[in-house]
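Enquirer: fold the following, please.
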Amino acid sequence: MTTESAPKPPPQDAPDPPLPAPGSAKALARARRRRSAARFWKQYRAHRSGLFGLAALALIAALALAAPLLVGDDVQNVTDAPGGALESPSGRFPLGTDQFGRDLLGLLLWGTRVSLAVGLMAAALSVAIGTLVGILAGHFGGWFATVSMRVTDWFLVMPSLVLAIVLATVLSHSIWTVVLAIGVASWPTTARLVRAQTLAVESRPYIERARALGGGHAHLMTRHVLPNVMPLVLAQTTLGISSAILTEATLAFLGLGDPDVVSWGGMLQDARETGAVSSGHWWYLAPPGIAIAVVALAFTLCGRAIESVLNPKLGVAR
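Expert: So this is what the prediction gives:
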């Protein structure tokens, strides 16, 4: 005689998970960003060269912002200069004077504002163009990628300095012309790097899932591709600023800058026209040249450190 087992009760559905409290998703995203920033800063601090570059840039930026308070706006006035022409360094003029009797230390501080502003804006324009072209070419592919990459190759084989000189010569002499010339001439490298990164991101499974769920081109590029290429864009921007500052100084040295503003390259151009090289007026040449070299080195050190943190495989020396 067999006994039948008692019938099992029907399985009950598992209770639904509690809904997240309003704003918890945004709070979680903010917490993740804070942790990422803290982790990035911890890894960045391990690079002594990057800290040196960051400290130098902080000091230079502070001097540039405080230039109107330290030297005033009248330092550029050539009709009411306080000193004599080409005076050597002294207690009154620590870096001497120029051919108009203006204080070279004040001109150097005032030129910091122009050189940094031009470098930042030109690098931002260059990276923006390169990022846009790279993402579009990597996402759409096909004939669009072929045409855009052929145009990019044409800009790559064209010397960027020569192209910037041509643009600065054809257009009017102004700060915006210099920014436009540098930005248009130096975007192809960023476009190549961003396109390669975009192709790598597009091959990941979650991109296919996003497409299957109905994500459009704009959604994929702005919500998935762009956040993944932003670390590369950030590193490329810091590296591009130093090149932009050097190019601006070169254009100003060649007389293609804005003659109405004071920049480090413009100071070198004035020193060359005055004959400071042949006459031995080293105080007219050395300060702006050293300033250009220091700022370019500081941005390069910061860019290499950021690149090493974002991509540890590079093994950049600390």
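
Enquirer: when you work out contacts or count neighbours from here on, use the C-alpha atoms and nothing else.
Expert: Noted.

Enquirer: longest helix of this structure, counting residues only.
Expert: helix 104-140 (DSSP state H).

Enquirer: next, the buried residues of that helix.
Expert: 104-131, 133-139 (16 or more other CA atoms under 10 Å).

Enquirer: how about stretch 82-89?
Expert: Judged by neighbour count (16+ other CA under 10 Å), stretch 82-89 contains these buried residues: 83, 86-89.

Enquirer: ditto for stretch 48-66
Expert: 49-51, 53-54, 56-57, 60, 63-64.

Enquirer: just give me the closest of those to residue 309.
Expert: Checking the buried residues of stretch 48-66 against residue 309 with CA to CA, the nearest one is residue 50 at 10.5 Å.

Enquirer: next SSE downstream of the helix or strand containing that closest one?
Expert: Under the criterion of DSSP states H and E, residue 50 resides in helix 48-65. Scanning forward in sequence from helix 48-65 by DSSP H and E, the next helix or strand is helix 67-70.

Enquirer: and residue 31, how many neighbours?
Expert: By other CA atoms under 10 Å, 12 other residues sit near residue 31.

Enquirer: look up how far residue 90 lies from it.
Expert: Distance from residue 31 to residue 90, counting by CA to CA, to the nearest Å: 55 Å.

Enquirer: can you show me the strands along the stretch 151-300 of the chain?
Expert: Counting by DSSP state E, counting those that start in this stretch, the stretch 151-300 of the chain forms no strands at all.

Enquirer: I'd like the structure of this one too, to check against the first:
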Amino acid sequence: MSETAGTERAVGGTSLAWVRRRESAARFWRGYRAHRSGLYGLAALALIGLAALGAPLLVGGDVQSVTRAEGGALEPPSAAFWLGTDQFGRSLLGLLVWGARVSLAVGLLAAGLSVAIGAVVGIAAGHFGGWFATVVMRVTDWFLVMPSLVLAIVLATVMSRSMWTVVLAIGITSWPTTARLVRAQTIAVESRPYIERARALGGGHGHVMGRHVLPNVMPLVLAQTTLCISTAILTEATLAFLGLGDPTVVSWGGMLQDAREAGAVSSGHWWYLAPPGIAIALVALAFTLCGRAVESVLNPRLGAGR
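Expert: Coordinates of the predicted model:
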């Protein structure tokens, strides 16, 4: 009977945990819906994401081929080519849709890597403190004072030119801000009484950081991730525009770099420059709006002060 009762309590505890998670998610969504700008940003990202995922069906794979181009060089927008063509006669609309896949993928992966590094460093520094935190934060400060774009350019130049190189270059150079924020939050969490009780009951470093500190800093990490994605996309576009991206794939930054090489600026071929530039700005703005809305929901004091 005791084993049966223990099993029932475990199952009941698991069900209660899921109920609480669903209620927390529902409260978060109700709070998020109150931010109209966040909904606009989310809708824009949903449309762009669906277009990127459906690129093979919407525009086909042949649009990236130079030898199978159907239009003339640098044709202006028309009924056949809504956004015009590039110097090879390829549809800029098709290239824009395919470029969304690479730009969004690089932005998400780079932001995830950056926030993961920053969260690990911040939690470790805030938890252990002492000389360890001093050394770690001095390294963090060094990365903060160094221009992240310059460091990313150096890494992208030294390493092989590929999408993963760009992801590593952005992720490795943009984590310090997250680390400092997470460290401050970790110090605040560890000053609470239940952390002392957990330690008194024999909880080790891994237990305290994984079971108590991490869940409390996750809202901050989530908000920081949404804000970092827009920065990562802009950095990827900058690296690609400088010719440091993967030349075998189509990205929005690469389209701008191709337009520059084709002389679109001096020739007045605005349709070659405007679509990728506007797309980069829209995606960055959409992620920023979503990030601000998430931040306001997770930290109500920010919303009250605005």
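
Enquirer: got a TM-score for the pair?
Expert: After superposition, the two chains reach a TM-score (TM-score structural alignment, normalised by the length of structure 2) of 0.97; 302 aligned residues with a CA RMSD of 1.4 Å.

Enquirer: quick one: the helices in structure 1, in order.
Expert: Using DSSP H, the helices of structure 1 run over 24-45, 48-65, 67-70, 104-140, 142-157, 160-170, 175-185, 188-202, 205-212, 217-220, 226-253, 264-274, 276-279, 282-310.

Enquirer: for stretch 97-104 of structure 2, what is the distance to the chain centroid?
Expert: Computed by CA atoms, centre = their mean, to the nearest Å, the chain-centroid distance of stretch 97-104 of structure 2 equals 14 Å.

Enquirer: what's the mean deviation for that stretch versus structure 1?
Expert: Once fitted to structure 1, stretch 97-104 of structure 2 is off its aligned match by 0.2 Å on average (mean CA distance after the TM-score superposition for structure 1).

Enquirer: give me the contacts around that stretch.
Expert: Residues from elsewhere that reach stretch 97-104 of structure 2 (CA atoms under 8 Å, 6 or more residues apart in numbering): 48-49, 51-53, 55, 59, 233, 236-237, 249-252.

Enquirer: swap in stretch 268-285 of structure 2?
Expert: Stretch 268-285 of structure 2 has contacts (CA under 8 Å, 6+ apart) with 41, 44-45, 74, 76-77, 83-86, 92, 96, 229-231, 233-234, 237, 252-253, 255-256, 259, 264-265.

Enquirer: okay, stretch 86-94 of structure 1 sits on what stretch of structure 2?
Expert: Mapping stretch 86-94 of structure 1 onto structure 2 (TM-score structural alignment) gives residues 74-82.

Enquirer: which outside residues touch the matching stretch?
Expert: For stretch 74-82 of structure 2, the surrounding residues in contact (CA under 8 Å, 6+ apart) are 83-89, 91-93, 269, 271-272.

Enquirer: and of those, the nearest to residue 25 of structure 2?
Expert: Using CA to CA, these come closest to residue 25 of structure 2 at residue 93, 37.2 Å.

Enquirer: may I have the residues that are in contact with the equivalent of that closest one over in structure 1?
Expert: Correspondence of residue 93 of structure 2 to structure 1, assessed by TM-score structural alignment: residue 105. Residue 105 of structure 1 makes contact with 93-96 under the criterion CA under 8 Å, 6+ apart.

Enquirer: and those residues, which of them are buried?
Expert: Buried members of the contacts of residue 105 of structure 1, counted by 16+ other CA under 10 Å: 93, 95-96.

Enquirer: which residue in structure 1 lines up with residue 143 of structure 2?
Expert: Superposed on structure 1 with TM-score structural alignment, residue 143 of structure 2 falls opposite residue 155.

Enquirer: so that match touches residue 188, yeah?
Expert: Yes - taking CA atoms under 8 Å as the definition, residue 155 of structure 1 is a contact partner of residue 188 at 6.4 Å.

Enquirer: higher neighbour count, the two?
Expert: residue 188 (27 against 18).
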